[in-house]
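Peer 1: Sequence first, then the predicted structure:
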Amino acid sequence: MIFHIAEESDWTAARAAGDYRVSTRGRTLAEEGFIHASRRDQVLGVAEAFYADAGPLLLLSIDPTRLSAPVRDDEVAPGVVFPHIYGPIDLDAVVAVTPLDRGADGSYRLPPS
């Protein structure tokens, strides 16, 4: 399983369009060339680094075997590897959509697995 943090409005638009094409906050697949994803242990770091001031967020749980686009593990810094999806996310590859909530201290909390 891989994960993608999505803003609610982007997920709503994807459901209407038939696939998901947002790479990361404010950047599309066409602009970036791939869609950023993470493993479960990377989600909170990404949320804090790039979405600290964001509105409601969703965590998309993606089954990579159901994607029509290839997934590659890319090294983004020495020894730091993230999965990237090189095409749109097929809606049926998204097996769960859960709110990415904040705790009382304001930090993001992972939903139960």
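Peer 2: Cool, got the structure. Predicted model, so just to flag it, every value in this text is computed and none were measured.
Peer 1: from here on, contacts and neighbour counts on C-alpha atoms
Peer 2: Will do.
Peer 1: Can you show me the helices along this structure?
Peer 2: Per DSSP state H, the chain carries helices over the ranges 8-17, 29-32, 43-50.
Peer 1: Other residues contacting the longest one?
Peer 2: In other words, helix 8-17. Surrounding helix 8-17, the residues in contact under the criterion C-alpha atoms under 8 Å, 6 or more residues apart in numbering are 20-22, 56-58, 91.
Peer 1: Just the residues you listed: which are in strands?
Peer 2: Filtering these for membership in strands, criterion DSSP state E, returns 20, 22, 57-58.
Peer 1: Turn the residues you listed into TSV, columns for neighbour count.
Peer 2: Listed next are the ones in strands among the contacts of helix 8-17 as TSV, based on neighbours: other C-alpha atoms under 10 Å:
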residue	neighbour count
20	23
22	25
57	21
58	20
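Peer 1: hmm, which two among the residues you listed are most spread apart?
Peer 2: Across the ones in strands among the contacts of helix 8-17, no pair lies farther apart than 20 and 57, at 14.9 Å, counting by C-alpha to C-alpha.
Peer 1: Below is an additional structure, to be compared with the one above:
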Amino acid sequence: MTGLIYKITPEAPWRAAEASGVYKGAPIDAADGFIHFSTAAQARETAAKHFAGQTDLLLVAVDAAALGDALKWEPSRGGAMFPHLFASLPMTAVRWAEPLRLDAGGRHVFPDGFA
């Protein structure tokens, strides 16, 4: 599969990764042995399930094709196929990173134009 995939991450560790040129993932990624991503169709549910009420988050868009064979599509939540990266994420594959703010009801507000 190609196109964009998405990572939701706290801003501070992401900014440190930008400075180093590579993102190695969050603690959950390290524990699982891969970096978790979501498709556009999965990202809102991922935010609600794993990041409910959290502030200072970023939604990071990544070019799936740029990740090569290290990106695997595997069944996860409800049997849906999720993108998992079995390597560090090079910043060269990142297309953009935008704030993922909360609305007055505590739900994440995705960037304008997000699917």
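Peer 2: Looks like it arrived, so ask away. What you see is a predicted model, and the numbers here were worked out from it, not measured in a lab.
Peer 1: Mind telling me the TM-score for this superposition?
Peer 2: Scored against TM-score structural alignment, normalised by the length of structure 1, the superposed chains reach a TM-score of 0.86; 110 aligned residues with a C-alpha RMSD of 1.7 Å.
Peer 1: Next, count neighbours for residue 3 of structure 1.
Peer 2: The local packing count at residue 3 of structure 1 equals 23, with neighbours defined by other C-alpha atoms under 10 Å.
Peer 1: Looking at structure 2, name the residue matched to it.
Peer 2: Superposed on structure 2 with TM-score structural alignment, residue 3 of structure 1 falls opposite residue 6.
Peer 1: Identify the residue spatially nearest to that match, adjacent ones excluded.
Peer 2: In this structure, residue 6 of structure 2 finds its nearest non-sequential neighbour in residue 61, 4.7 Å apart by C-alpha to C-alpha, 6 or more residues apart in numbering.
Peer 1: Tell me who's in contact with the one you found.
Peer 2: 4-7, 94-97.
Peer 1: cool, and residue 3 of structure 1?
Peer 2: Applying C-alpha under 8 Å, 6+ apart, we find residue 3 of structure 1 in contact with 37-40, 43, 59-62.
Peer 1: try residue 29 of structure 1
Peer 2: Contacts for residue 29 of structure 1 (C-alpha under 8 Å, 6+ apart) come out as 21-23, 35, 87-88.
Peer 1: how deep is the nearest residue to residue 81 of structure 1 once chain neighbours are set aside tucked in, by neighbour count?
Peer 2: Excluding the flanking residues, the one nearest residue 81 of structure 1 by C-alpha to C-alpha, 6+ apart is residue 75, at 4.2 Å. Neighbour count of residue 75 of structure 1, defined by other C-alpha under 10 Å: 11.
Peer 1: With residue 20 of structure 2 instead?
Peer 2: Counted with other C-alpha under 10 Å, residue 20 of structure 2 comes out at 11.
Peer 1: Kindly state which residue of structure 1 is aligned to it.
Peer 2: Residue 20 of structure 2 maps onto residue 17 in structure 1, by TM-score structural alignment.
Peer 1: Quick check: that match vs residue 36 of structure 1, distance?
Peer 2: Note on residue 17 of structure 1: its distance to residue 36 of structure 1, by C-alpha to C-alpha, to the nearest Å, is 19 Å.
Peer 1: same deal with residue 74 of structure 1?
Peer 2: Distance of residue 74 of structure 1 to residue 36 of structure 1, computed by C-alpha to C-alpha: 10 Å.
Peer 1: and for these two, which residues touch both?
Peer 2: Residues touching both residue 74 of structure 1 and residue 36 (C-alpha under 8 Å, 6+ apart): 82-84.
Peer 1: Taking those, please make a PyMOL selection of just the buried ones.
Peer 2: In PyMOL, a selection of the buried entries from those looks like this (16 or more other C-alpha atoms under 10 Å):
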select buried, resi 82+83+84
